[in-house]
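**Student:** coordinates only, no sequence provided:
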């Protein structure tokens, strides 16, 4: 179990950071044979990413909803993310090909992703009674005091 940090903390990243959200939506719950194989594509990708720190992945968190299952990630840059997604022989390209061949535009299960490129100094965070999380894993945690006491101050401090 992750250690809960019982103080008010904030995270700072050393520069630009990329927030990448990716997932699937189960549109037809009864068609388990259609959406379960799509769901099973993510664990091998996450293992591949975890095995190679040089690819630029900084943090990963699963995200679950009623019909949506996804992952929230932080990457060093859009270039790192793009290189991983298009890596010849990588699990992502193979999974993408299988999805297009087996599911395509049938409507049974959807996939989605969103990419946000956040310039240096344009993010802030706060964590209270939390383990290291999100930007706190991707960057460095600091006490949320003084110049880091409020969201406004944290944003102003990171833009210096």
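**Tutor:** Great, that's in hand. This is a predicted model, so every value here is computed, not measured. Numbers count the residues shown, from 1 in each chain.

**Student:** going by C-alpha atoms from here, please, whenever you check contacts or count neighbours.
**Tutor:** OK.

**Student:** this protein: helices as residue ranges?
**Tutor:** 32-39, 42-51, 78-85, 91-102, 135-138, 151-158 (DSSP state H).

**Student:** structure B:
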């Protein structure tokens, strides 16, 4: 089990990064032959990425439900993510082609992804009594005190700039 950091901290990431969310939804639970190959493809991709420290993948988190599986990945750049996705010798591209050939628009299993390009300083995070999680795995954990006490301050926004996100 990961070590709990018994205090309130924030994550500091030096430079731009990418948050990539990818998911699968099982629409027809009884059609195991349709969704199981899709489900089993992701662990192969993760093993491949983890075996290559130069891939650009920084960290990953997964959550599983009965129908929905969601993974959040942190990448050092969009170029690294795109290069992996288009690598003809890697696990992803053949799996993607097989999905489109076998399942396509049949409706029994769905897949999706979202890509967020995050500029340096355009994010904020806070963790309290948590093991390193999300950006806390990617960046440095520092005390969320002083000028890093609130979400507004972590984003470098003043109280009157009109761009402030809600506190939390």
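**Tutor:** Looks like it came in fine. Everything numeric here is computed off the predicted structure, so don't read it as measured data.

**Student:** quick revisit: just the helices of structure 1: most buried one?
**Tutor:** helix 135-138 (a mean of 22; mean count of other C-alpha atoms under 10 Å).

**Student:** same for that one, what does it pack against?
**Tutor:** strand 5-12, strand 57-64, strand 68-75 (3 or more C-alpha pairs under 8 Å, 6 or more residues apart in numbering; DSSP states H and E).

**Student:** residue 66 of structure 1 is nearest to which of the helices of structure 1?
**Tutor:** Closest of the helices of structure 1 to residue 66 of structure 1 is helix 32-39, at 13.8 Å (criterion: C-alpha to C-alpha).

**Student:** quick one: contacts of that closest one?
**Tutor:** 24, 26, 69, 99, 103, 108, 109 (C-alpha atoms under 8 Å, 6 or more residues apart in numbering).

**Student:** what about the second one, how many neighbours?
**Tutor:** Okay, so that is residue 26 of structure 1. When counting by other C-alpha atoms under 10 Å, one arrives at 22 neighbours for residue 26 of structure 1.

**Student:** right, and it touches residue 67 too?
**Tutor:** Yes. The criterion here is C-alpha atoms under 8 Å, and residue 26 of structure 1 meets it with residue 67 at 5.1 Å.

**Student:** give me the distance from stretch 90-100 of structure 1 to the chain's centre.
**Tutor:** Distance of stretch 90-100 of structure 1 from its chain centroid, counting by C-alpha atoms, centre = their mean, to the nearest Å, is 19 Å.

**Student:** OK, contacts around residue 93 of structure 2?
**Tutor:** 85, 86, 87.

**Student:** equivalent analysis for residue 45 of structure 1, please.
**Tutor:** 91, 92.

**Student:** quick one: it from residue 3 of structure 1, how far?
**Tutor:** 26 Å (C-alpha to C-alpha, to the nearest Å).
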